[in-house]
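[1] based on what follows, work out the 3D shape:
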Amino acid sequence: MFIHFNRVFFKCQSHTLPCRYTTDLNNTNNLSPQPLQPDNPWQLVTTRDNGRPRDGSVYQCCRYCSTLDRLKEKIRRKRPGLLTRGVVLLHDNATPHSANLTQQCLQRYGWEILPHPAHSPDLAPSDFHLFGPLKRHLGGMAFETKDDLISELRNWFDNLDIDFFRVSINSLLSRWQKCIDLHGDYVER
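    Coordinates of the predicted model:
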C-alpha cells in the first residue's frame, strides 16, 4: 500500500494550520483524501515530500491545545478549586508542548509550567516506566497488519492495573526532587 501525504489547511482556534491527509492510491474505490486521525497524543506525524523531511508538529500542537481545553473543562467539573488555586503542568519540551500556540493557550489559562530539562527521559513517566514493560511485552511478537499491532497494544493497556500508573507517578516525585536538588544536572545511573 502506498500512502501519499498532502498538505491541506483547516481552522483551529482562529488560525489556519496545516494538517495531513492520506490517500490510498492502491484502492481505486476510494481515491479521495481521508483525514489522518492519530489515536495517540504522543504521536508525531512525519512525512517526506521531495526528499525533505516534514513533520506534523503544527497539527500536533493544535491537537495538544484541544487536549488542554478538554483537560481544563474536566478540572473545572471534577476539581473546581484547583483552577483557582493554580494548575502546575508537567510536560516535556516536545515541539507541540513548546510551540507558540500552546504557550498562548497556557498563558490564557494562567497555568504554571514545571520546567523540564532537555533530554531528560528520567523525568518522563512514559520513558522511565512505560516503554520498558511495553517493549518486553511485545518482544518476539510479529504482527501481519497494523490493526493486529493496535489490537495487541489496546489489549495490553486495558489489562494494566491502576497501581502500574500509581507507581509511575509516585516515582516521578522523587525523581523531580533529585533533579531540583542537583539544580538540573544530569544523574549518572
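[2] can we go C-alpha only for contacts and neighbour counts from here?
    Will do.
[3] residue ranges of the helices in this protein, please?
    All helices of the chain, identified by DSSP state H, fall at 57-78, 80-85, 95-98, 100-109, 125, 131-138, 146-158, 162-181.
[4] I'd like those as TSV, with distance to H15 and mean neighbour count appended.
    Shown next, in TSV, are the helices of the chain (distance: least, C-alpha to C-alpha, whole Å; neighbours: other C-alpha atoms under 10 Å):
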stretch	distance to H15	mean neighbour count
helix 57-78	10	16
helix 80-85	26	12
helix 95-98	15	17
helix 100-109	9	15
helix 125	32	17
helix 131-138	35	12
helix 146-158	32	12
helix 162-181	35	13
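[5] using a markdown table, lay out those together with distance to R48.
    Listed next are those as a markdown table, based on distance: least, C-alpha to C-alpha, whole Å:
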| stretch | distance to R48 |
| --- | --- |
| helix 57-78 | 14 |
| helix 80-85 | 42 |
| helix 95-98 | 18 |
| helix 100-109 | 24 |
| helix 125 | 30 |
| helix 131-138 | 27 |
| helix 146-158 | 20 |
| helix 162-181 | 36 |
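[6] closest to T46 out of those?
    helix 57-78 (8.5 Å; C-alpha to C-alpha).
[7] before we move on, back to that, to T23, which of the helices of the chain lies closest?
    Across the helices of the chain, closest to T23 is helix 146-158 (C-alpha to C-alpha), at 16.6 Å.
[8] got the angle for that closest one vs helix 131-138?
    120 degrees (axes from the mean of the first three to the mean of the last three C-alpha atoms, to 10 degrees).
[9] another one to check against the first:
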Amino acid sequence: MALELDVPVIQVVGYQNSGKTTYVEKLIKQATTLGLRVATVKHHGHGGMPDMLDNGKDSDRHRLAGALAASVEGDGVLQLYCKRDEWKLNDILSIYKHLPIDLVIVEGYKNENYPKVVLVRNEDDITLLDRLTNIMAVISWFPLEEEVKQRFVTFNLSNDESVLLILQAVRERHE
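    Now for the predicted structure:
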C-alpha cells in the first residue's frame, strides 16, 4: 500500500540497462529548473548491499543532477547508512517526509503502486507492462505496436518533451 505523502511520488521502472538512471537524471534536472526540490530513492536490484562509496553510481548521478537527497537500498542497507533486516519503500519515504522536498522520484521497486514511467528497451520488455500497476507512461527505445499505444501514454526515448509532460501529470495527479 502506498504511503500518503504531502508531495508527489513517481517511479521510473524497467529492466536492467533500460535507461532508468538517465531518465531519472532528466526528470531531476527538469524539476529543479522548475524550482522543485527533489529527493530520489534507488533500489539496488542487483542483489547484495550497495557499495559504500557511490562515486559514479546511480545515487551519485542523482545528486549530481540536482537531487536534494538521494538514497539507495539493497539487501537491507539503506545508504544514508542505517542497517536493519529489510527496508520497504514506505519505510524510506517515511524518513523523506521530514525533508524540505517537493517531489520524490523512485528508481526501481517495480511492484510498488506509485505512478510509474516504464522504460522498455526491446520487444521482450513489453511483457513487463502486463505485470505492473499504475502505469502513467511508457518510454520506448523502439517504435511500439498500436495495441500498446492504445493502452498507454507512450513516448519515444528521444522525445525530451516527455519529461516535462510527465512532471506536469504527476503534479496534477497529486493535487
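[10] next, the TM-score between them, please.
    Aligned and superposed, the two chains score 0.29 in TM-score terms (TM-score structural alignment, normalised by the length of structure 2); 90 aligned residues with a C-alpha RMSD of 5.6 Å.
[11] quick revisit: what's the closest of the helices of structure 1 to I3 of structure 1?
    Short answer: helix 146-158, nearest of the helices of structure 1 by C-alpha to C-alpha, at 13.8 Å.
[12] of the helices of structure 1, which approaches P35 of structure 1 most closely?
    helix 57-78 (11.8 Å).
[13] tell me the angle the closest one makes with helix 100-109.
    20 degrees.
[14] for helix 57-78 of structure 1, name the packing helices and strands.
    strand 15-24, helix 80-85, helix 95-98, helix 100-109 (3 or more C-alpha pairs under 8 Å, 6 or more residues apart in numbering; DSSP states H and E).
[15] closest to R70 of structure 1 out of those?
    Short answer: helix 100-109, nearest of these by C-alpha to C-alpha, at 12.2 Å.
[16] relative to strand 15-24, how tilted is the closest one?
    Using the same axes, to 10 degrees: helix 100-109 of structure 1 against strand 15-24 is 130 degrees.
[17] ok, residues contacting helix 100-109 of structure 1?
    C61, C62, Y64, C65, P96, H97, E112 (C-alpha atoms under 8 Å, 6 or more residues apart in numbering).
[18] could you do stretch 61-76 of structure 1 as well?
    C12, P41, L82, L83, T95, P96, H97, A99, L101, T102, C105.
[19] excluding chain neighbours, what is closest to the fifth one?
    It refers to T95 of structure 1. Distances taken as C-alpha to C-alpha, 6 or more residues apart in numbering put S57 closest to T95 of structure 1, at 6.2 Å, once the chain neighbours are dropped.
[20] ok so, going back, what's the closest of the helices of structure 1 to D49 of structure 1?
    helix 57-78 (15.3 Å).
[21] sorry, back to before: would JSON lines of the contacts of helix 100-109 of structure 1 with distance to I3 of structure 1 be doable?
    JSON lines is the format used below for those (distance: C-alpha to C-alpha, whole Å):
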{"residue": "C61", "distance to I3 of structure 1": "23"}
{"residue": "C62", "distance to I3 of structure 1": "23"}
{"residue": "Y64", "distance to I3 of structure 1": "25"}
{"residue": "C65", "distance to I3 of structure 1": "27"}
{"residue": "P96", "distance to I3 of structure 1": "24"}
{"residue": "H97", "distance to I3 of structure 1": "28"}
{"residue": "E112", "distance to I3 of structure 1": "40"}
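[22] for those residues, which one is nearest E152 of structure 1?
    Taking C-alpha to C-alpha as the measure, E152 of structure 1 lies nearest Y64 of the contacts of helix 100-109 of structure 1, at 25.3 Å.
[23] rewinding a little: and the contacts of helix 100-109 of structure 1, which two are furthest apart?
    C62 and E112 (19.6 Å).
[24] where's V38 of structure 2 relative to M136 of structure 2, distance?
    19 Å (C-alpha to C-alpha, to the nearest Å).
[25] and what of E25 of structure 2?
    From E25 of structure 2 to M136 of structure 2 the distance is 18 Å (C-alpha to C-alpha).
[26] about what we covered before: for the contacts of helix 100-109 of structure 1, which one is nearest F157 of structure 1?
    Y64 (21.3 Å).
[27] ok, now how distant is that closest one from L172 of structure 1?
    On the measure of C-alpha to C-alpha, Y64 of structure 1 and L172 of structure 1 end up 22 Å apart.
[28] and for L89 of structure 1?
    In terms of C-alpha to C-alpha, L89 of structure 1 sits 13 Å off from L172 of structure 1.
[29] also K74 of structure 1?
    Applying C-alpha to C-alpha to K74 of structure 1 and L172 of structure 1 gives a distance of 23 Å.
[30] ok, now which ones touch the nearest residue to P18 of structure 1 once chain neighbours are set aside?
    Spatial nearest neighbour of P18 of structure 1, chain neighbours left out: F9 (4.5 Å); criterion: C-alpha to C-alpha, 6+ apart. By C-alpha under 8 Å, 6+ apart, F9 of structure 1 lies in contact with T16, L17, P18, C19.
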